[in-house]
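1. sequence plus the predicted model coming up.
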Amino acid sequence: MLTQLLQVGPMNTPRLAACLVLPLSLLPLGSCSSAVTAASSTTSTGNSTTSTTNTYAAAYQAVTWASGVTVAFTSNCSMTVTSSGIPPFHNTYYLTPATGSQTVVATTASGIQLAVAAYATSGISTVNKVSATFNICPTKATSTTATSNGPIGIMTSGEAIFDPYEATGVVAMADNASYTFTSGGVSYTASFIDQCNSHAAGGMGANSGSTWHYHAVPTCWTTTVDGATGPSHIIGIALDGFPIYGGRDVNGSIVDPTTLDACNGITSATPEFPSGAYHYVLPITSSGAAITTKQSSLTCYAGTVNSTVVATMKKFGCNMPFLLADGNARLPDGREVTRAEAAAWLTDMKKQMAGMQMATDKMMPDDMPHHNAMHHSSE
């Protein structure tokens, strides 16, 4: 059944900068073919992609995950990943969407007002555990499925990866901002998105939980896994089961983003698949930095996912109003409203969250298979 509903801030207090993470249901996002009985390239089931999917399963079994992450292979085509959610790299201070009482120190290009938050004391270090079960024998679908503003996969570092967009619909990597200040005689630079291309959703106050996530290639992690210029290895898995890679090919050359399909996918050789296999790429520039366009992350799934769940997961993103420099606030659907209207919207959203939790619990039988289901618990 569902894990507990995440709460960001007290439920009885409307807070404009709190990111509401709606309950992630355990509806199946894909199914693992029961005909696949071993992670072997010689198994035949009459499916032309079986040998490739078996190779995927073998590759995932060989992946090294970060500390704080446990992986269990519950069947030949099923992998459950459980992570503490704690980022392996973080800064002392961050910029987070400002509440009405905080001092605004920076504003993004899209108008989001930001305040300084200390990682250790602001709530963003109180992370939510992430647990997900994936179909590791993926197959390509006849058509693509759009990703949503929320978790679209898990990286081997233990953090979630989101699509390229913030809740306001702008490309996150193109809407960053930084602020340099001195505290205790030490100079600090706080950023909305850090040098690893990550930040927290939620965690804006006491008793809140944050979901740490990337919007682009996790460069701090790829440096650890691949080296500065080495070939990219598997650094994550998308909800459809296909692997996610950094921006270099099997020879260590930078992958040209124009060679990728609409979902950032490509069929080519990698260290895990020397004969070639379909996988996603998080592109980089010639300097090795993440690109800042919508290709920074996945905008669609090429594999088989459950359309009902994907539609529902559009509600699982960061549903928070952002305070704007003009004195108003912007809702996740793009509407600009007064701050009072935003507070009322937030109160209504919390009521919907409670109703969704009850409705989903009623529709979920205890024996429903949990393929490719991502869920969170705040512990």
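-> Yep, it's here.

2. could you use CA atoms for every contact and neighbour count after this?
-> OK.

3. packing partners of the longest helix along the chain?
-> What stands out as the longest helix in the chain, according to DSSP state H, is helix 339-363. Packed against helix 339-363 by the contact rule (3 or more CA pairs under 8 Å, 6 or more residues apart in numbering; DSSP states H and E) you find strand 329-330.

4. check which helices and strands the strand it packs on sits against.
-> Applying 3+ CA pairs under 8 Å, 6+ apart, one finds that strand 329-330 makes contact with strand 322-323, strand 336-337, helix 339-363.

5. export those to TSV and tack on mean neighbour count and distance to residue 277?
-> As requested, the helices and strands packed on strand 329-330 are exported to TSV (neighbours: other CA atoms under 10 Å; distance: least, CA to CA, whole Å):
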stretch	mean neighbour count	distance to residue 277
strand 322-323	28	41
strand 336-337	18	44
helix 339-363	15	37
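
6. redo the ones you listed as JSON lines? Include distance to residue 118.
-> Below are the helices and strands packed on strand 329-330 laid out as JSON lines (distance: least, CA to CA, whole Å):
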{"stretch": "strand 322-323", "distance to residue 118": "19"}
{"stretch": "strand 336-337", "distance to residue 118": "29"}
{"stretch": "helix 339-363", "distance to residue 118": "25"}
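
7. those strands in the stretch 151-300 of the chain, which residues are they?
-> Along the stretch 151-300 of the chain, counting by DSSP state E, counting those that start in this stretch, strands occupy 151-155, 160-162, 178-183, 186-191, 198-202, 210-214, 234-238, 243-245, 265-268, 277-281, 300-303.

8. Serialize those strands to CSV and add fields for mean neighbour count and distance to residue 255.
-> Output for the strands of the stretch 151-300 of the chain, formatted as CSV (neighbours: other CA under 10 Å; distance: least, CA to CA, whole Å):
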stretch, mean neighbour count, distance to residue 255
strand 151-155, 26, 19
strand 160-162, 27, 20
strand 178-183, 12, 29
strand 186-191, 15, 28
strand 198-202, 26, 22
strand 210-214, 28, 20
strand 234-238, 25, 15
strand 243-245, 26, 11
strand 265-268, 17, 10
strand 277-281, 24, 8
strand 300-303, 24, 19
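
9. quick check: which of those is nearest to residue 346?
-> Residue 346 sits nearest to strand 198-202 of all the strands of the stretch 151-300 of the chain, at 13.6 Å, using CA to CA.

10. want to compare, so here's the second one:
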Amino acid sequence: MSAELTGSYSIVDSVTGTQIDVTVTGDRRIIRANGLPNHQRGSFPNANNPHSVSAQTYEFQLPLHGTRAGRTTQLVLPQPFGIATNGVLFDPLAAEWYRRDPASGWTIEAIGPSATLGLDDNNAHVQPTGAYHYHGLPTAMAIQQGAERHSPLLGWAGDGFPIYAGFGYIDPMDPTSGITELSSSYRLRSGVRPDGPGGAYDGTYTEDFEFVAGHGMLDLANGRQGVTPEYPDGTYYYVLTDTFPFIPRHFVGTIADSFRRSGRRDGPR
């Protein structure tokens, strides 16, 4: 079904409660969804996530084809990154800090050695609003047969560019070049933290990581330009990885107005 997902489609699942309707018209992709996944989800509330899952009312109008801006834009709470093909939001940032202090300069990662945010097997949990959302790769959506195939289309970022999982063509512009795992160019810093929590950099905090151009195959926004099965003429696309940043933390295009979020978001997520 992956190739069909670039056009108009609907998913209605009476078992999971999933409802999503995507309409492609002109140069827009209109997405209406209730945010319930079409796969099994963990038990919520749980010991580390006290919230119950409930249906949401999402309506987004994204550009059908993203346009790169002059510079990247970093995600800032409460801005989500994108929406999956099943209508669940990709939302990597956690409203958790060292000593619960946003001014500490140390942001706790949702997926890390000390994380206690009650994530399920799809790296997802629930906001106080009842919104189920992914903090990392949703494994139920990214299933593929080994590393012989290009990863499936998983969704769209808030700027309209597509999102894939971790496998793509060795030569980004040549679909006959074979398949490889697309590695992030972020790495753990070496040494110890100079202040705040102290201790060795171990991935507990966002600030434990640094971007090193060329360290991996992906850029600052965890993406690259290339061809994919759904975009044989080429496009910029983002990649979800099983290492930091998991879900990209930057947009290369302009965020659609309907997808912009600002303001305050506090508490465990």
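-> Perfect, thanks for sending it. Keep in mind that this is a model prediction, so the values were computed, not measured.

11. and residue 55 of structure 1, which of the helices and strands packed on strand 329-330 of structure 1 is closest to it?
-> Using CA to CA as the criterion, the shortest distance between residue 55 of structure 1 and these is 35.2 Å, found for helix 339-363.

12. adding distance to residue 125 of structure 1, write the strands of the stretch 151-300 of structure 1 out as JSON lines.
-> Output for those, formatted as JSON lines (distance: least, CA to CA, whole Å):
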{"stretch": "strand 151-155", "distance to residue 125 of structure 1": "18"}
{"stretch": "strand 160-162", "distance to residue 125 of structure 1": "15"}
{"stretch": "strand 178-183", "distance to residue 125 of structure 1": "19"}
{"stretch": "strand 186-191", "distance to residue 125 of structure 1": "15"}
{"stretch": "strand 198-202", "distance to residue 125 of structure 1": "9"}
{"stretch": "strand 210-214", "distance to residue 125 of structure 1": "7"}
{"stretch": "strand 234-238", "distance to residue 125 of structure 1": "22"}
{"stretch": "strand 243-245", "distance to residue 125 of structure 1": "26"}
{"stretch": "strand 265-268", "distance to residue 125 of structure 1": "33"}
{"stretch": "strand 277-281", "distance to residue 125 of structure 1": "29"}
{"stretch": "strand 300-303", "distance to residue 125 of structure 1": "30"}
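
13. and residue 345 of structure 1, which of those is closest to it?
-> Closest approach to residue 345 of structure 1 among those is made by strand 198-202 (16.9 Å; CA to CA).

14. helices or strands up against that closest one?
-> So strand 198-202 of structure 1, by 3+ CA pairs under 8 Å, 6+ apart, packs with strand 210-214.

15. so the strand it packs on versus strand 151-155, what angle?
-> 70 degrees (axes from the mean of the first three to the mean of the last three CA atoms, to 10 degrees).

16. and residue 176 of structure 1, what's its match in structure 2?
-> Using TM-score structural alignment, the equivalent of residue 176 of structure 1 in structure 2 is residue 115.

17. what do you get for residue 303 of structure 1?
-> Residue 303 of structure 1 maps onto residue 253 in structure 2, by TM-score structural alignment.

18. my guess is its match contacts residue 74, does it?
-> No: using CA atoms under 8 Å, residue 253 of structure 2 makes no contact with residue 74, being 10.9 Å away.

19. what helices or strands is the helix or strand that the longest helix of structure 1 is followed by leaning on?
-> Sequence-wise, the next helix or strand downstream of helix 339-363 of structure 1 (DSSP states H and E) is strand 373-377. Packed against strand 373-377 of structure 1 by the contact rule (3+ CA pairs under 8 Å, 6+ apart) you find strand 129-135.

20. onto which residues of structure 2 does the next helix or strand after the strand it packs on map?
-> Remark: after strand 129-135 of structure 1, the chain's next helix or strand is strand 140-146, criterion DSSP H and E. Using TM-score structural alignment, strand 140-146 of structure 1 corresponds to residues 68-74 of structure 2.

21. and residue 4 of structure 2, which of the three is it?
-> For residue 4 of structure 2, the assignment made with DSSP: H, G, I helix; E, B strand; the rest coil gives helix.

22. could you measure from it over to residue 86 of structure 2?
-> Noted for residue 4 of structure 2: a distance of 13 Å to residue 86 of structure 2, by CA to CA, to the nearest Å.

23. between these two, which is the more surrounded one?
-> residue 86 (24 against 9; other CA atoms under 10 Å).

24. relative to residue 261 of structure 2, how far out is that one?
-> Residue 86 of structure 2 sits 20 Å away from residue 261 of structure 2 when distances are taken as CA to CA.

25. ditto for residue 216 of structure 2
-> Shown here: residue 216 of structure 2 relative to residue 261 of structure 2, a distance of 30 Å by CA to CA.

26. which one in structure 2 is aligned with residue 219 of structure 1?
-> In structure 2, residue 219 of structure 1 lands on residue 139 (TM-score structural alignment).

27. do the same with residue 95 of structure 1
-> Aligned counterpart of residue 95 of structure 1 in structure 2: residue 46 (TM-score structural alignment).

28. repeat for residue 319 of structure 1
-> By TM-score structural alignment, residue 319 of structure 1 lines up with residue 266.

29. wouldn't that match be in contact with residue 93 here?
-> No: counting by CA under 8 Å, residue 266 of structure 2 stays clear of residue 93, with 11.6 Å between them.

30. who has more neighbours, those two?
-> More neighbours surround residue 93 than the other of residue 266 of structure 2 and residue 93, with 24 against 14 (other CA under 10 Å).

31. dump the residue contacts of the more buried one.
-> 76, 77, 78, 80, 109, 110, 135 (CA atoms under 8 Å, 6 or more residues apart in numbering).

32. out of those, who's nearest residue 210 of structure 2?
-> Checking the contacts of residue 93 of structure 2 one by one against residue 210 of structure 2 (CA to CA), the nearest turns out to be residue 109, at 13.9 Å.

33. still on that earlier bit, next, work out how far apart the match of residue 319 of structure 1 and residue 155 of structure 2 are.
-> From residue 266 of structure 2 across to residue 155 of structure 2, the span is 26 Å (CA to CA).

34. give the contact list for the residue mapped onto residue 245 of structure 1 from structure 2.
-> Residue pairing (TM-score structural alignment): residue 245 of structure 1 is matched to residue 164 of structure 2. For residue 164 of structure 2, the contacting residues are 151, 152, 153, 154, 155, 237, 238, 239, 240, by CA under 8 Å, 6+ apart.
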